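**Q** Provided below are the primary sequence and the corresponding predicted coordinates.
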Amino acid sequence: MNPADPADPSTLPTPSALSTPSALSAPSNPSAPSTPSTPPTPSASCTPPVGSLHPELDAAALGSFAAALESGDPSGLPPARAAEVEAVRSVAVFSRGRVAGAGGVLLDAALWRRKGSGPRPVVVMPAPWTNLGWVAYAVRASAFATRGYDVLAYTPRGFGASAGRVDTAGPLDVADGSRALDHLLQRTAGPVTRIGFLGVSYGAGIGLLVAAHDPRVDAVAAFSTWGDLGEVLVENSTRRVGAVRALLAAASRARLSPETERVLEDVLAGRDIVGALRWAEERSPFGHVKEFNRRRLPVFLSHAWHETLFPPNQTLKLFDELTGPRRIVLSVGDHAGPGTAGLLGLPDRVWTDADRWFDHHLMGAPNGVADDGQVAGEVMWSGTVEHRPTRHALTRRIRRLHLTGGGQLAERPEAGWTAGVLCGVDTPTAVADEVVRSGYAEMAGRPKIYPAGDIDRAVAAVWVCAPAEDTLRLRGVPRLRVTYRAANPGSSFVAHLMDLAPDGSARLVTHAPYSDLGSAPDSLVGADIDLQATAYDVPRGHRLLLVMAGRDALYADANLPRASLAFTSPEATPSYLDLPLG
C-alpha cells in the first residue's frame, strides 16, 4: 500500500477528539474487528489514485474541509469554504467516529446534528466506491445541515477506515444502511420528521436498496447508480470487461469479500455467468420496483448519457417502472461526472435539483420541483437542458433507415447484399479510450474526434445516410435490427452510431454491443439491439454514420481470431436503424 495514499488507514493520526467518547462513537464491541475510527484526511499533495471512478474529486480540498469542521479552524480554507464551515458549526454539532454495522463491523462515519430540540428531517449518505469514504460528502452534508437536516455520512464496509469486506451492495450493506439510520435516530436532539437516503455511485445503489428494504425511508436521491447490476456486468450477452476491470482497479486498496472477488473475476474469465447474474440480481434495485411503487417512494436519479461504467439504459429501465414521484436528470459526461462540481461545493444544477427534491419531499417546501416534469435532459454538446413531463415524451416519432448493400442508410429496404467484417482487429471507433475518464473531456465540451476516413472497411462494416437537410434531433433509444452470418458458434460485434461532419471527422452519438453464444456455425443470426439512450442534435449538413466492428476494448470478444462476420438483409427480415426524433 502506498504510504502517501490518503485512504491508507495506517498513515492516519488519531485526533484527540476521538480519544474520548463522542456522539458518533458506537459502544465498544470486543468481538468486532479492530479498525481505525478516523476517516482519511488527505494531504495537500494528494491526487486521485490511478483507476479512480471519481477522477475529478479533489481529495485534498475535501479532507481539509472535513478537518476544519472538526477543529473549528477554517483559516486555511478559501473564503467561501471557510464561510460554509462557520455557517454549519453555528447551527450544528459535527463529530466523527464509528457506527456499528451488521455483525458488529465498525464503519467509519461522520455526524452533523442540528442544535436545539426542534423537529428535523434526516439524511443518510453511504459513500462511493472509493477509499476516500464519507469525506467525499463533507461539503454536501454540511450544506444539508445548514438547511435544517441532521446528517450521517458513512464509509461502506471494506473501504477506507471501515472494517469488514466489500459486500457490493449485498445483504450486509443493506443491513449496515439500516444500522446507520438507527444510529442517527438515536442521536438526534429533536423529533425526526422524515428520512432520506442519498448516495453517489456505489452509495447510490446502496441507498436505493436500503430504501427498498427499510420502510422508514421516505425519499431517495441516487447519482450515477445502477438499476440492474446484471446489465452492468453483461449487456446483450456481452461481458462488459472494461467496466469490471475499472471496478477492480478502483478497489485495489479495498478489502473485497471472496464472493465479490470471485464473481468479478468470473465475468472477466467468462466463467459461471449464470451464477454472476444471480449474484447481481439480489443487488439490483430493479428487482424491488414493487416495493418502491407500493409505498410510492419519491426517487430522484442522475445519470450521464455516455456512462461507460453503468450504461444508462439499465437505469432508465428502473426509472420507467417506477410509479411514484420520480425525476431523472441526464447529462453529458461519464460516471459520477455530473455532480462532481457539487461535491466540491461549486455551482451544480444536478445537486440543485436533488436539494430541491429533498426539500420538497422531506421538508414540504413548496419549491415547484413537482411541476418540473419527470425528465431533464442535457443535449450534447450545446449545454441546453430540455424538460419533459415523462421520459417517453422525449421521442415524438420514429424514423426508419434501412441498411443497404451500397453502404447507405436509406428510406427503402434492399435485400441480397453482404458486408463482411474481419474480427480480432482494433478499429478507430473504440467507445472510450479509458473507462470513466474519457467522458470528463465531454463535460468540458471536448468530445473525442474520430477520423472516419481511417476506418478500414475490411474490419468494420459502414453505412452512412444523406446529409441532414435540417437539424436532426435524436431523443431517446435508437434501435438496430440486423442479420448476420457467423462461421463460428460464438460471435460478437459492437455497433457505433456517429455524427459525421463534412470535413470527415466524426463524434460518437451512442453505441451498444451484441453477442450470440449459442447459434450453430454458419447460421443466420438475427440481432435486435437497443443502443444506449441519447439526446443529440445532428447539425444540418452532417450525416449519421453507422459502424459495426467485431471488437471494442470495452467488451469481451466472443469471436475466434481472424474469424469473419457477414452482415446482410433478408427480404423477410430487413436490416434497419430506427431513430427516435424529438
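**A** Great, that's in hand. Numbers count the residues shown, from 1 in each chain.
**Q** Please count neighbours and contacts with C-alpha atoms only from this point.
**A** Noted.
**Q** For residue 377, list the residues it contacts.
**A** Contacts for residue 377 were tallied using Cα atoms under 8 Å, 6 or more residues apart in numbering; they are 329-331, 385-387, 535.
**Q** Which residue is the nearest non-sequential neighbour of it?
**A** When the adjacent residues along the chain are set aside, residue 377 lies closest to residue 330, with 4.7 Å between them (Cα to Cα, 6 or more residues apart in numbering).
**Q** which strands and helices sit next to the helix or strand harbouring the one you found?
**A** Using DSSP states H and E, the secondary-structure element containing residue 330 is strand 326-331. Judged by 3 or more Cα pairs under 8 Å, 6 or more residues apart in numbering; DSSP states H and E, strand 326-331 is in contact with strand 299-304, strand 375-378.
**Q** Need these in CSV (columns: distance to residue 245).
**A** Below are the helices and strands packed on strand 326-331 laid out as CSV (distance: least, Cα to Cα, whole Å):
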stretch, distance to residue 245
strand 299-304, 20
strand 375-378, 29
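**Q** Put this next to the first one:
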Amino acid sequence: MTDVTGRNPAAFSLYPELDATTLTAFLTALESGDVTGLAPARAAEIADVRSVAVFGRVKVAGADGDLLDAALWRHTGVQPRPVIVMPSPWTHHGWLPYVVQASIFAARGYNVLAYSARGFAGSEGQVDVAGPLDVADGSRALDHLIERTAGSVTRIGFLGDSYGSGIGQLVAAHDTRVDAVVALSTWGDLGEAFYENRTRHVSAVEALLRAASKARLSPQTQSVFENVLANRDVQGTLRWAEQRSPYSHVKELNRRHVPVYFAQAWHETLFPNNQTLKMFNELTGPKRLDFSIGDHSGPEMTGMIGLPNRIWTTAHRWLDHHLKGIDNGITDEGQVLAEVMWGRALEPRPTWPSVTEDVRRLHLAGTGELTDAADAGWSASVLCGVDTPATVADAVVLSGYDEIAGRPKAYPTGDIDRSVAAVWAADPESETTRLRGIPRLRVTYRAANSKSTFVAYLLAVAPDGTGHLVTHAPYTDLDSPPDSLVRADIELQATAYDVPRGHRLMLVIDARDPFYGDANLPRATLAFTSPEPTPSYLDLPLG
C-alpha cells in the first residue's frame, strides 16, 4: 500500500535523506572517543568537541512532570558562554539529527542542549504540536541548561528544524531570556498551512501522521488531524492552530526585537511559503529569510551530517553575531537571499518588497492565450473529480530532493486534457524573464454547486512542450449560492524563477489534485470566464 507520498506509509519519514546510521556512529564515537571507522572530517569534529566540552545524555524535567530525553554539550570552568537550545524535528529519531551540528557549535564555544520534543523518541508525554506544554518544555530545557552550566550564561539562542523551529519561535515569544532564533523549514501561521485559501492540505496532514507513527499523539492532536482529513470542525482546528502559530505571538517577539533567521524551500509541500512570509514581514527586529531550491528540510539536510551547507553556515553566522557579538557582516547582506530556479544563482535583496521591481499583467483570453489586452465574454469549463498531469509534485518532500539534484519534475503539457482543465499560454519570451515575488491571480468562474475548489499552476514551458512548475496555489469557495459567479483573488506561492528566452508561461487550472481536499461534487463543472467589469488576469512579479 502506498499513499500520495509514493512510499509505504509505515516507513515514511519527513527526512528521507537523513542517515541515522551515520549519525548514530557519530554519537557512539562522541561518547566513547573511539573514532574508528569514521570519516576523517567526522573524526576531527569528535576530537575538537571532546577537547573543550563534556558530552552526556540527560533527562530534562518538562511540563506536567514528564521527562524529556536530551543531550548536553557543556564546557568546564566558570567562563560565561552563550547557550543554544535545540528542540527536535518531527521524527522518531528525536534529537539525534542535531548531534553533528550541536557538536560543531560546542567546539566553537557554545554550551548546547538538544532535546526530543514530548511524545517523540525517548521523551515522555504526548505530542502537543507546539502547544502550551511544548512551550513550557522549551523553557524547562533552558532552565536545565543554565543550571548545569552554573548560571554562567551570556546570551541565549533557540535553533530548530521543522517542528523544532515552530517550538523555538514560540518559546522565544514567551520567554524573555531568549535573545535570538534560527527557524529552518518553519511555519508562521499553522492554520493557513493546513487550510491554504480555505483548501485542506490533506497530503501534508497525512505525511505528518505517518511520520509520527511511532510517536504518542495526544487525543486532541489525533482528533485535529483526523478532522482535517475528514473535513470536520474547521473552526475548531483554526482555533487550535492559532495558539500554535508564531504569527499570533509576533507582538511579543517585536516588543524585544528578537533576531530571527528563517530558511525555506521554494516548493515546500508541508508549510507553504506565503504564510511564513507573512510572519517574516511582520517582524520588526533583525531578520533574514533564505529561499532555496527543494522541499521541506531538503536544503539543510546535508548539513545535518556535517557536510558543507549554506543554510547551516548562515545559522552559525547568525548566532555568532547575535549571541557572541561577532561582527561577521551578516547584517549588511540584506534581509533576503534567494536561490534562483534553476540556475542556482544567489540573489541578495535588502528587503522582501525590494525583490519585486515591476508587475506585468497578462489577461486570460477566450483563445487560450495570456495576452496584454482584456478579453470578455468567453467561457472555459473544467470537469471536477478528474486528476490531470498538472499536480503539485509526485511526492511530499521526496520530489524536492530531485529538484536539489537538478532533476525537477517534467510536465508533459500536451497531455493535459483541455476538457478537464483550462489552459492559457503566453507568447514565447523574447528574452529571459525574471519572476521575483508573489504572482497574483484574479479569475471569475460559475459553479453549479454551493461549494467548489480549483488549483492553479504556473508552468514555464520549453519549445518541445515540456513544462516545469514555477508555482501554484489552491482555492476553495464555501459561501456562494449555487449557480453564481465566484470571483477568486489568490496569491500563488512566492517564487524566484528565470524563464529562458523562447520558453513560454502557461497557466493551468484544474479541479483535482491529490495533495488537496476539494469541495467539488464528482462530475460537476466549473465554468471560468472574464466579465467585462472584473476581467480575469495574472499579475507577474518581475525582478
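**A** Thanks, I have it. Nothing here was measured: the structure is a model prediction, and the numbers come from that model.
**Q** Superposing both, give me the TM-score.
**A** Structural agreement between the two chains, given as a TM-score (TM-score structural alignment, normalised by the length of the second structure), stands at 0.98; 536 aligned residues with a Cα RMSD of 1.0 Å.
**Q** quick one on the thing from earlier: highest mean neighbour count across the helices and strands packed on strand 326-331 of the first structure, which stretch is it?
**A** Neighbour counts (mean count of other Cα atoms under 10 Å) averaged over each of those peak at strand 299-304, with a mean of 26.
**Q** Show residues contacting stretch 512-527 of the second structure.
**A** Identification of contacts with stretch 512-527 of the second structure by Cα under 8 Å, 6+ apart yields 4, 199-204, 229, 379-388, 391-392, 445-449, 451-455, 474, 476, 478, 511.
**Q** pretty sure residue 317 of the first structure belongs to a helix, no?
**A** Yes - assessed by DSSP: H, G, I helix; E, B strand; the rest coil, residue 317 of the first structure belongs to a helix.
**Q** List the buried residues of stretch 32-43 of the second structure.
**A** Neighbour counts over stretch 32-43 of the second structure (16 or more other Cα atoms under 10 Å) mark 35, 42-43 as buried.
**Q** For the stretch 101-250 of the second structure, just list every one of the helices.
**A** Under the criterion DSSP state H, counting those that start in this stretch, the stretch 101-250 of the second structure contains helices at 132-148, 163-174, 190-194, 202-211, 219-230, 234-243, 250-255.
**Q** Over to the residue mapped onto residue 109 of the first structure from the second structure. Which of the three states is it?
**A** The criterion is TM-score structural alignment: under it, residue 109 of the first structure has residue 70 as its aligned partner in the second structure. Using three-state DSSP, the secondary structure recorded for residue 70 of the second structure is strand.
**Q** Residue 70 of the second structure touches residue 113, doesn't it?
**A** Yes - contact between residue 70 of the second structure and residue 113 holds when scored by Cα atoms under 8 Å: they sit 6.9 Å apart.
**Q** So for those two, which residue has more residues nearby?
**A** For residue 70 of the second structure versus residue 113, the count of surrounding residues by other Cα atoms under 10 Å is larger for residue 113: 30 against 24.
**Q** The more buried one corresponds to which position in the first structure?
**A** The alignment partner of residue 113 of the second structure in the first structure, by TM-score structural alignment, is residue 152.
**Q** Counting residues, name the longest strand you see in the second structure.
**A** Longest among the strand segments of the second structure by residue count, using DSSP state E, is strand 466-477.
**Q** rewinding a little: show the buried residues in the contacts of stretch 512-527 of the second structure.
**A** Applying a neighbour-count criterion of 16+ other Cα under 10 Å, the buried members of those are 4, 199-204, 229, 379-385, 387-388, 391-392, 445-449, 451-455, 474, 476, 511.
**Q** In strands only, show me those residues.
**A** Secondary structure assignment (DSSP E) places 199-200, 379-383, 445-447, 452-455, 474, 476 from these within strands.
**Q** Residue 412 of the second structure: how many residues sit nearby?
**A** 15.
**Q** tell me the contacts of the alignment partner in the first structure of it?
**A** Counting by TM-score structural alignment, residue 412 of the second structure corresponds to residue 451 in the first structure. When the contact criterion is Cα under 8 Å, 6+ apart, the partners of residue 451 of the first structure are 428, 504-506.
**Q** would you turn the residues you listed into TSV with distance to residue 307 of the first structure and neighbour count?
**A** Rendered in TSV, the data for the contacts of residue 451 of the first structure read as follows (distance: Cα to Cα, whole Å; neighbours: other Cα atoms under 10 Å):
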residue	distance to residue 307 of the first structure	neighbour count
428	19	16
504	26	14
505	22	15
506	19	24
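**Q** want to throw those into JSON lines with distance to residue 192 of the first structure?
**A** Rendered in JSON lines, the data for those read as follows (distance: Cα to Cα, whole Å):
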{"residue": "428", "distance to residue 192 of the first structure": "56"}
{"residue": "504", "distance to residue 192 of the first structure": "60"}
{"residue": "505", "distance to residue 192 of the first structure": "57"}
{"residue": "506", "distance to residue 192 of the first structure": "54"}
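**Q** Looking at these, which two lie furthest apart in space?
**A** Maximum pairwise distance in the contacts of residue 451 of the first structure, criterion Cα to Cα, is 13.3 Å, between 428 and 504.
**Q** intersection of neighbour lists for those two?
**A** Taking Cα under 8 Å, 6+ apart as the contact definition, residue 428 of the first structure and residue 504 share the neighbouring residues 451-452.
**Q** quick one on the thing from earlier: what range in the first structure does the longest strand of the second structure sit on?
**A** The alignment places strand 466-477 of the second structure over residues 505-516 of the first structure (TM-score structural alignment).
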